[in-house]
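*Asks:* What follows is a protein structure lacking sequence information:
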């Protein structure tokens, strides 16, 4: 029933990318079993200047900002997101990892200079994002990482967010907006807003790296050179059956998240973190050996699975509601033209299992993001599924993939689709769970 990722990371092509989908003892990050009272988090969509290339002027950008660079919460936390829109365009807040009213359906747009309070719930642990890019393709806006901690103990020495973003820069240093042509623009990738940062780790330290693809359209693979023991622990915020990533590489569609555990070896030279985007590998960051002594005499044994988020172990495919969703057609509309009165792409009753065939009949690779429900990627014969949950999937041109999910949340939710090129428009439909 289960299979493993087996893509090689050496010379990864676009096709391969899309097909892949401080103590002697370890620090135990124990989280409270119950969340605190309801909290408020201030969010601000605002302009900023970021030096993307050393020696050049800072580039003007837009950012979704909070008091801290990462919003970190206990599982079960109820919160009010107090959002001020400093953009010159309307804003709609979407999330991967938090439950909140569906943008453009149950959540109204926030006009320029406006402010709104949006309720949210950290119902499941995992790595996620808060994002304003749904209506903001006319500017380059940076998302905000979110971590919802497990209630149970997870034993790691370091916990590092790795937000990867891409920028297209004109000669004058200004950033080209996604969804527009970027001819002759310079392509640049950053990690947490930095170019090729160094991360110092003690020998035999167990590190949780939370890779987040914050790129606008690009499907990417991240490989740690000379380190094959990269254990995948969670994908798209949901615990996975742990497995070793082939050659230390993981593949992420835009918006995708993968949590991996590594044990820092006694490396004499820095370990290069490389990004593959279908062309040549690019240096992204470096893991260097810290000057302090090793944390322990030998690496820890392989990690066990992360605590369950309560998703079902099995899905009954025999009695599932079956539907097909083609990724082309006039029903798909850009966000500015989206209408909640349009025909839904799918309707199902709450509590039912849904098998959805996603068909890409276009001539370009496409990415699909299903709001509201995490899903399993089915095997080609419909006789099982991969050992992880997803919320985003990349499909090659002409490809059909089947996914299955439990329709656990009632309401109306968006489906996003876009080609994997910078200038491609973001397109929307919606579905309903009754």
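*Replies:* Received the coordinates, thanks. This is a predicted model, so every value here is computed, not measured. Numbers count the residues shown, from 1 in each chain.

*Asks:* going forward, measure contacts between C-alpha atoms and count neighbours the same way
*Replies:* Fine.

*Asks:* Now do stretch 64-78: distance to the chain's middle.
*Replies:* 16 Å (C-alpha atoms, centre = their mean, to the nearest Å).

*Asks:* Identify the residues contacting it?
*Replies:* Residues outside stretch 64-78 that contact it (C-alpha atoms under 8 Å, 6 or more residues apart in numbering): 31-39, 41-46, 119-125, 130-132, 141-151.

*Asks:* Ends of stretch 57-70, what's the gap?
*Replies:* Stretch 57-70 has an end-to-end distance of 26 Å (criterion: C-alpha to C-alpha, to the nearest Å).

*Asks:* buried sites along it?
*Replies:* Of all the residues in stretch 57-70, those buried under the rule 16 or more other C-alpha atoms under 10 Å are 58-59, 61-66.

*Asks:* Comparison target, given below:
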């Protein structure tokens, strides 16, 4: 039986952390390389982090790290993850951006029951699309994501991408004070506006890191916004960088330009031509530094730009036969009166505010679509705040906007700007009841979510 080098190394890493009880252990050591499967055991459990030097933060983590273990498989393979809940609260895992069967989508009381403390759940699905994705709970989301329950999922292309080097960068701000104690994950005044921001920025759980990259090489940077709230205005002054994929889906390579707005839940695959050894670049959010990229001498010959990534097998919507549906994303703070029973509702879609505590809410979908039907959604933001609009279970094509020029592309999350109207289109080819919501978490939890049924 022939093993790949990666299988052997991964198996040894698993043995090195003292067996299955340590969490995050890959238990596929010994599988033949022609079996299209990667298996993981993923444990959610408390973990103390030193986010502020000298102080402990009582985080929650996947596989003993926050952000969680980077899961990887190849396009078209079956991903099998045994998820074990060692927290004291119920939780689930949603696989953000993956087109999968409803029962694997991780939404409590819609696709599965919550995984209770001490229980486990086996997630098992094919990964049809290559790209950068991530995973997180869909239960008590503001707290659970806020405490650290986020992690990257990388689906590699079937054939070599042409990138010899890559790094995954998870962007997250932490809701903590100067002593590392958690502050409120959702503040009503902020939830009714842009969302509740964290105080301490981080990349892969480290504030203001220095990331070492090989000089002269073209490195693929997989940037994943796992934040509850913040839209990052990413920029790399003085760098040669090109965009290769948006939210997991390839695009024709083009320069990064001045900046790119990456909303919560969104991903950006950049190719960076690393400058001469000893050079430092600043990865920034607007004017604020997020990380220093430092080039180190490399014995390899200088790399060249790889070719465009192959397109994912997403059905092309036929606009000539598509039915048009309209969705207004509205501010509705008047619904949140002091005498209101249940959760606050500051936001609504087409006059309907989602009740995060109503287990039957998904039984009243905002729209019912015909399976394999072609649809255009007109998304209208009637507020002064941005909304990254995310659709579960399917991939849509962004067509155009009344606020900016759009080169049409496929995605699962679109950053709808203030007072913007945009059109998206897709083929409703995945039956089920799918969540359609803003990925600013406390917007979602205060009304800005709906169910879309495909039958």
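*Replies:* On my side now, so go ahead. Predicted model only: the values in this text are computed from it and were never measured.

*Asks:* what's the TM-score here?
*Replies:* The TM-score (TM-score structural alignment, normalised by the length of structure 1) is 0.81; 389 aligned residues with a C-alpha RMSD of 2.9 Å.

*Asks:* Dump the buried residues of stretch 57-70 of structure 1 to a markdown table, plus secondary structure and distance to residue 215 of structure 1.
*Replies:* Formatted as a markdown table, the buried residues of stretch 57-70 of structure 1 follow (DSSP: H, G, I helix; E, B strand; the rest coil; distance: C-alpha to C-alpha, whole Å):
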| residue | secondary structure | distance to residue 215 of structure 1 |
| --- | --- | --- |
| 58 | coil | 19 |
| 59 | strand | 17 |
| 61 | strand | 14 |
| 62 | strand | 14 |
| 63 | strand | 14 |
| 64 | strand | 15 |
| 65 | strand | 17 |
| 66 | coil | 20 |
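
*Asks:* how about residue 9 of structure 2, secondary structure?
*Replies:* helix (DSSP: H, G, I helix; E, B strand; the rest coil).

*Asks:* residue closest to the middle of structure 1?
*Replies:* By C-alpha atoms, centre = their mean, structure 1 has its centre lying nearest to residue 256, at 2.7 Å.

*Asks:* so how far is residue 367 of structure 1 from it?
*Replies:* Counting by C-alpha to C-alpha, the gap from residue 256 of structure 1 to residue 367 of structure 1 is 10 Å.

*Asks:* again with residue 183 of structure 1
*Replies:* With C-alpha to C-alpha as the criterion, residue 183 of structure 1 and residue 367 of structure 1 are 22 Å apart.

*Asks:* Show me which of those two is the more surrounded one.
*Replies:* Neighbours per residue (other C-alpha atoms under 10 Å) separate residue 183 of structure 1 from residue 367, with residue 367 holding more: 25 against 10.

*Asks:* In space, what's closest to that one - neighbours in sequence excluded?
*Replies:* residue 394 (4.3 Å; C-alpha to C-alpha, 6 or more residues apart in numbering).

*Asks:* ok, and the one you found, which helix or strand is that part of?
*Replies:* strand 392-395 (DSSP states H and E).

*Asks:* Which part of structure 2 matches that strand?
*Replies:* Under TM-score structural alignment, the match for strand 392-395 of structure 1 in structure 2 covers residues 413-416.

*Asks:* Same check on stretch 106-114 of structure 1?
*Replies:* Going by TM-score structural alignment: stretch 106-114 of structure 1 matches residues 111-119.

*Asks:* got the buried residues for the matching stretch?
*Replies:* Buried, per 16+ other C-alpha under 10 Å, within stretch 111-119 of structure 2: 111, 114-117.
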